[in-house]
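> sequence plus the predicted model coming up.
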Amino acid sequence: MGKVYYISKNVGLGLLALAAVALVTILALSIAYDKEKARNRGTSGDGTGDSTSMPPTTSSTPKEPWDRYRLPHSLVPSSYNVTLWPRLTPDENSLYIFTGRSTVEFRCVKETDLIIIHSNKLNLTDFNGQLAKLTSLSEATAPAIQKSWLVPKTEYLVLQLQRTLAVGVMYSLHTEFLGELADDLEGFYRSEYTEDGVKKVVATSQMQAAYARKTFPCFDEPAMKAVFNVSIIHERDMIALSNGREIDAIVDGVPVRTTTFEPTRRMSTYLLAFIVCDFISIQGVKNFSVSLQVRIWARRKAIDDGQGEYALNITGPILQFYERYYNATYPLSKSDQIALPDFNAGAMENWGLITYRETALLYDPVMSSTGNKERVTTVIAHELAHMWFGNLVTVQWWNDLWLNEGFAMYVEYLGADHAEPTWNIKDQIILYDVHKVFGIDALASSHPLTRREDEVNDPAQISEMFNTISYSKGAAVLRMLSEFLSEPVFARGLSSYLNTFAFSNTVYTDLWDHLQKAVENTPGLHIPHTVHDIMNRWTLQMGFPVVTLDTRRGRITQKHFLLDPDSVVDRPSQFNYTWFVPIKWMKTGVEQQQYWLLKDTDTHDEMSVSGEDWVLLNTNVSGFFRVNYDLQNWDRLLSLLNTDHQVIINRAQIIDDAFNLARAKIINTTLALRTTTYLSRERDYIPWESALRNLDYYILMFDRTEVYGATSRKSPTTGPEFLQDTPTSKTFHTRQGTKYNQINAIEIACSTNVEGCRELIKGWYRQWMENPQHNPIHPNLKSTVYCSAIAFGGVEEWDFAWKMFKNATLASEAARLRSAMACTKAPWLLNRYLEYTLDPSKIRKQDATSTIQYIARNVVGMPLAWNFVRAKWSYIFQQYGRGSFSFARLVNGITTRFSTDFELQELKKFKEDNVHVGFGSASLAVEQAIEKTTTNIKWVTANKAGVLTWFTEEST
């Protein structure tokens, strides 16, 4: 609940009077709602009111300032006063609404007779024929507003003034408005859940990237930082949260209260958060540089069940680590983190009030798996990293988004490692980021980390930047930078950068400047070029090189790596796709001094070997590049894998490089497959996972062909000994990697019909069905067991899973069941499940697109999901396509198996047929799907016979 303060009688009466005025004003807005809505029924259907209509220019070349997606540079905001009142019960039209008012103070820095400010899907109150009131904060009188109108396309409120604003003068702009508290997961929105049989409603928010304008009129660009003074009116039995700490809570003479928050620090609009709910919290006060209030908020039952305790326990240590790492004090007085029933992203770094999906914040020590715990740790570490990098210092524009997200993606591993040092989690960046993004950045349709500003304009283009390149490649290249500078030098440069630009905005070159200063101030550190020159080659051109070493002569070369060597790269590069490549390497087991490859071809005599000697490049996978060798060195490395594999410290990279070099026709497929023959002796998780992911590509390409029978018989497991530790065993392994290996082994064993696996899985699941109150399946094995049991079973098993899904009180358990239900082999069940994704009462909107992806992952479900998406594209696009971060993943997910000419033609026709609908934030994903399908067709044609032969011979 909001804090209640004891105040004097006179002060109290004054505050009540002010609150009454505010209440009357907002009630008047509510009364005007029907009239406003009726007046707008004839508009384009986007919900925006237009009191004095002026048609926007329709020319493809913007002729007027309001036709451009970027704000003019004539006005700079300094502060806002925002009051919001969300209604958590529907009105007579069955709509949930919110009303509010906002006053923004801004300075005129360039003479103009226009005020252009973002406003989207808000019904604005009419003030004597205009949509806002303008006041001067100096002795000079503000110019009168001549006309005002809304521009739906660019999402602006435009005010034409009778004369120009005076440069250097401060003004205030007042608006009052009404909006819908919709369930669209954008802006100020509605989340619903059921607790103890009672439906409950939460008003919450997601402003990134361009949704603050759906909540109140604002200068909604990251560089337009300001101080925000927020008040929220809400029911007395609810609590209100925002970025600042609550400083006042007034109960009025009506059944509402007003919670006022301390002014924020200077910040961007996309980091704002507003929440009204009846959640409860657990909290602690941590002693940092200042006393800090740390709270975890969630549904009452989740908190009562202890699901927030783990998050609370690790938040303090992670924040303390970042304070030391950044050498910068945590800049706020509180750190709230809240788990929401409906949230589109995984989490959002709102400054001081971080929002999460429940699966990313809540952990049950009995029911949650090791993977769930690891996810909570890494997501919290990621979001807390943003409190400095992204929030304190923010990129100027979204074309540099990678700097925010790539950095947080990298240091989340450092923060998580500090919180859980026994997990050895820092190595997992190789699997989850480096290997992941290699596959995307090897396409001709990839893009550089930093794009030109004119390539990122409208909200869909901005949302498209939230992709694997920005996150995972950003993390990989920053990790590479930290490796060749050393972590202490990197941290010193970073600290200088953060402290210099605190509360302001930067471009990526500002970071290079400060890292270069750190290099120059470090005696004995030498790099071959400046940080700018080295890193610009990794950020301003797409892709990465394959470095090829001929150990017979010590000749080393680099070339732009493309999965399809025949593809045409039409994006020019000022560096001609040549990189400055830092190479850590080993010679016959001995680490060597780092070598820099600075041109296309070079010779390094020390890399020349003969006899039994061998060379291994990129030893700790710190460099963002692939490695190829002459056949003799490949043979020596493969022989070593089969005799003394632990000598090769980057075994996962050897496997991943070989498989992808084979896909690119650089080495033959048989050589790649040979890298897996030693795995029966491998006990480390990361090499195993690398092999399984690469073999999974073969399954996806061949599981509808005669080749699959041979591949499934050649399982890389070692047999029933992997099943010896049952899920109820008290000796279940404690090492993270061993746990994951066992999960993988059981999954492979069941999918390849290892003796006893099917019966074991079905038996566990049947026990649970017979006693739903007691689940005998170990949390670490639930995902695998649920999926396999439902695949082996029929409607009875599926319906049981659905019942348990609907009754689940732990979000991670519900997520496991939702994924597992897509494993059924019954087409009619899969089709029914697809239809459920259209009904938010069955599948939440936040989960709809990922559920379709799960179904497409099933070989039986793939064509069903593809047909479903094509048939429902208009609806799906309308619901998720304009800005959803997950929308591009939907296109990628349903086309992963595409490998025939027929599927390629269907995909192209799908693109043509829906040009009029659009693809929004999935536009690039559609192009990449076409490119990947084309590559798959070529690979299958070239390798089908050879793969069949190899698996057949190896299986006999």
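Looks like it came in fine.
> drop to CA atoms for contacts and neighbour counts, all remaining ones
Noted.
> can you report how many residues lie near residue 22?
By other Cα atoms under 10 Å, 17 other residues sit near residue 22.
> ok, second structure coming up, stack it against the first:
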Amino acid sequence: MHGTGVDSGAVDVTKGRQILPANVVPRHYDLTLEPDFEKLTYDGTVIVDLDVAEASTSISINTLELDIHSTKITSGSQTISSSPDVSYNEELQTTTISFDKELPKGSKAHLEIKFTGQLNDKMAGFYRSTYKNKDGSQGILATTQMEPTDARRAFPCFDEPALKAEFTVTLIADKKLTCLSNMDVASETDLTSGTKRAVKFNKSPPMSTYLLAFIVGELNYIETDKFRLPIRVYAPPHQDIEHGRFSLDLAARTLEFYEKTFDSQYPLPKMDMVAIPDFSSGAMENWGLITYRVVDILFDPKTSGASVKQRVAETVQHELAHQWFGNLVTMDFWDGLWLNEGFATWMSWYSCDKFYPEWKVWEGYVTDTLQHALGLDSLRSSHPVEVPVRRADEVNQIFDAISYSKGSCVIRMVSKYLGEDVFMEGIRQYLKKHSYGNTRTDDLWDALSKASGKEVAEIMRIWTKHVGYPVVTVTENESDKTIHVKQNRLLRTADLKPEEDTTLYPVFLGLRTKDGIDEQILLKEREGVFKVPDLDFFKLNANHTNIYRTSYSPARLEKLGEAARDGLLSVEDRSGMVADAAALAASGYQKTSGVLNLLKGFDSETEFVVWDEILTRLSTIQGTWMFEDQRVRDGLESFQRDLASEKAHRYGWEFKDSDSHLEQRFKAMLFGSAGLPGDKTIVQAARDMFARFSQGDKTAIHPNIRASVFSIVLKYGGSKEYDVILDTYRKSNNSDERNTALRVLGRAKDPELIKRTVALTLSGEVRDQDLYMPIAGLRTHPAGVEAVYNWMTENWDELVRRLPPELNMLDSIVSICTSAFSSREDLARIQKFFEGKNTRGFDQTLAQACDAIRAKTAWLERDRDDVYNWVNSYSAKSIKI
């Protein structure tokens, strides 16, 4: 299917793609690599077995930052060329090998290339990760990250998802080092040098280059026999390998669950999961050899809290879902990334819910996954779920809340429409039909249509092909008990142009009444009228399983508030209603004072997830008003304290083993939400715990509230507290504790401490993978926002050197350093800085940051006085009380 095909219509989705010529097709790679930890390089040989699809006198192959020493082409017993003409195209990242003698169509050929590569420090390709041994010496681990387009950085290859081939990997390394790859070991041979051995792995099934992985280094492991195949967790020697036990046991249960759920055996002979000290994302689903950031696989219940445990569980289950969805069946090109990531995200929630029903993850889905999707997708600079990708440097930018979160929302929406059992049957058929192959989105819709008998593609294609989502405005007609609904695209900047509002989304209205939920009502037109059994109580988008926001009249919102208090709305309904009301105020549909009143009316709410959304939305208002009049900022802060304090005191901040998972998270959230705005009792409690912690009592602060205690003492303290937290970052052996310390340093507002935080980032003490952490903490106050922006502009060349734009970290830095502003002047300053700079690799992220600033600017211009008046009135009432 390489380089051909159109998308069920006349649009050629391959048009403009920078892809390799289709004259040869790879079938098998024999790859040998020998890393040198002294020189930080590696020598390699790759022999690729090719089918010749068209008569050829040249072969183009992807390479990046590799030194090619020799190439040889043979066909049968005949050498076609041993010294061909070799040229490199930097733009396309290809090496073209030209030769005089023609390879005939239908023949087979072997391409042999000897090369040298760098064990780089960019967390891409075949790279080095470093760590401190217990004796203080430096340890080196050679590992890989190929997705999306960095296999070409590791070895010459045909680096496109559709060009699946089998791989036989051999690693040559010191005998004392562990060698791992996707497959199990076939043989180990001692070399004549005496200190080295060659570890050859069994041949893999057909797979895409981005899923290949190999690791060489000192590693310890633990193993389980609770699955029919061996599963291991590996970590470098400085980590406590026993902290991998939770992930190991979960992996055994999850693989067994997925085999049953998908009716498909996991096809590889083993599963290894490895903690990598330097890692650019959270985890990577390499087939049979999953790599993780340390904090996303190692979990110590004594030193990490409930939210960390949940994140580890979701990450492990996400990556294991990929072993089928992504690895066994793979999208044919990167515009289908959502097929991989959307499904794996949905599947991690689905399996987490089955394993840990007490976590109530579908309730959290509304405040987490759905809101991430709706937040990004309300910007003009968002993109469709299926986004045309042309060049290698565009791919990284779509690993975002659209591909992951909106993608999974689309999956959830269709699963609810079809019913979960029918949906899963469609998934089983899809996996069976396309195993070891490549697919497009329409292949999934076809499988679901066959399983359900419903026309899935017609409805769902609009959701994946078009950017954005609608706001559904509801008006009521008392006389005939009907509601009139109208859809328009929602833009956060509140400046929608008619030509941007032409898509009519198929909206599943999900009407909740006292009779239950009607999932089948579909609005396909601009507007429609629907009967409601009783106008006294109704709500659209029951449980918020669908991708839209609902705009009600103020009177209806008030009635829904009463319905919430009367127990007529689910947790998802209540949190989703808060999210919709707040987002619509930010987009100009309602007044911000109305939202603040709505939040105030939730004082009897008892559920963690709803409170999480209430406090998140209040935080968004505070963030937008960050640079406004101090009196308004103080008023909003005291409102937050008033909202959270009574509950925080009632629930307390002692954590018992008998506390449920959600209870622990709720207590932790309330403690921080009341303490940071200055609840005196909690501030004192935080200081007391911190004092004991400073004197060496490492159990003085419970891990659930570690971040809050650190943040509170920094906000209300000074250099003494700062030094203790910085020292914790430098000396702690616990990754979670170190990360927490690093994240909160930026909360200190003293100008000297701000300077120290900024200086720390590029001092060599902070790993490149963690650069975003200290600067994210600085975004919580005006002086910090300014400092972070100045840091970015002053160190721009160094940041580009450390985090090349074609990889996936510079765009996060750009977003963090720019998007917290909220004025036209700051927007102009940002645009001026990037004027004339090459923004390839982060242009979309920059556009989204600028859009976010425009949205906040417009919101302030509309509601500045509204909020000012509300705060004055609230403060006056508070004083009277």
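Nice, I can see it. As the structure is a computational prediction, the values presented were derived from the model and not from experiment.
> tell me the SS of residue 511 of the first structure?
For residue 511 of the first structure, the assignment made with DSSP: H, G, I helix; E, B strand; the rest coil gives helix.
> how near is it to residue 465 of the first structure?
From residue 511 of the first structure over to residue 465 of the first structure the distance is 20 Å, taken as Cα to Cα, to the nearest Å.
> neighbour count: the two, which is higher?
A direct count of neighbours by other Cα under 10 Å for residue 511 of the first structure and residue 465 places residue 465 higher, at 24 against 19.
> correct me, but the more buried one touches residue 401?
Yes: if you go by Cα atoms under 8 Å, residue 465 of the first structure and residue 401 touch, sitting 7.0 Å apart.
> and stretch 492-505 of the second structure, end to end?
From start residue to end residue, stretch 492-505 of the second structure stretches across 18 Å - Cα to Cα.
> quick one: stretch 746-757 of the first structure aligns where in the second structure?
The alignment of stretch 746-757 of the first structure onto the second structure (TM-score structural alignment) spans residues 671-682.
> which residues are contacting that stretch?
The contact list for stretch 671-682 of the second structure, computed with Cα atoms under 8 Å, 6 or more residues apart in numbering, reads 615, 637-638, 640-645, 648, 652-653, 683, 705, 708-709, 711-712, 715.
> can you say which of those are buried?
615, 637-638, 640-645, 648, 653, 683, 705, 708-709, 711-712, 715 (16 or more other Cα atoms under 10 Å).
> to which residue of the second structure is residue 293 of the first structure aligned?
Match for residue 293 of the first structure (TM-score structural alignment): residue 230.
> which ones are touching its match?
Residues in contact with residue 230 of the second structure (Cα under 8 Å, 6+ apart) are 223-224, 269-271.
> buried ones among these?
For the contacts of residue 230 of the second structure, buried by 16+ other Cα under 10 Å: 224, 270-271.
> let's have those residues in CSV, adding distance to residue 721 of the second structure.
CSV is the format used below for these (distance: Cα to Cα, whole Å):
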residue, distance to residue 721 of the second structure
224, 43
270, 47
271, 44
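> quick one: which of those residues sit in strands?
Among those, the members falling in strands (DSSP state E) are 224, 271.
> which one of the buried ones among the contacts of residue 230 of the second structure is nearest to residue 865 of the second structure?
Nearest to residue 865 of the second structure out of these is residue 271 (Cα to Cα; 58.9 Å).
> and the strands in the stretch 551-700 of the first structure, which stretches?
Counting by DSSP state E, counting those that start in this stretch, the stretch 551-700 of the first structure has strands at residues 555-560, 581-583, 585-587, 590-591, 595-597, 601-603, 615-617, 626-629.
> where's residue 126 of the second structure, which helix or strand?
strand 125-132 (DSSP states H and E).
> what span of the first structure is that strand aligned with?
Counting by TM-score structural alignment, strand 125-132 of the second structure corresponds to residues 187-194.
> got the strands of the stretch 551-700 of the first structure as CSV, with mean neighbour count columns?
What follows is those, written out as CSV (neighbours: other Cα atoms under 10 Å):
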stretch, mean neighbour count
strand 555-560, 20
strand 581-583, 23
strand 585-587, 19
strand 590-591, 11
strand 595-597, 16
strand 601-603, 14
strand 615-617, 24
strand 626-629, 22
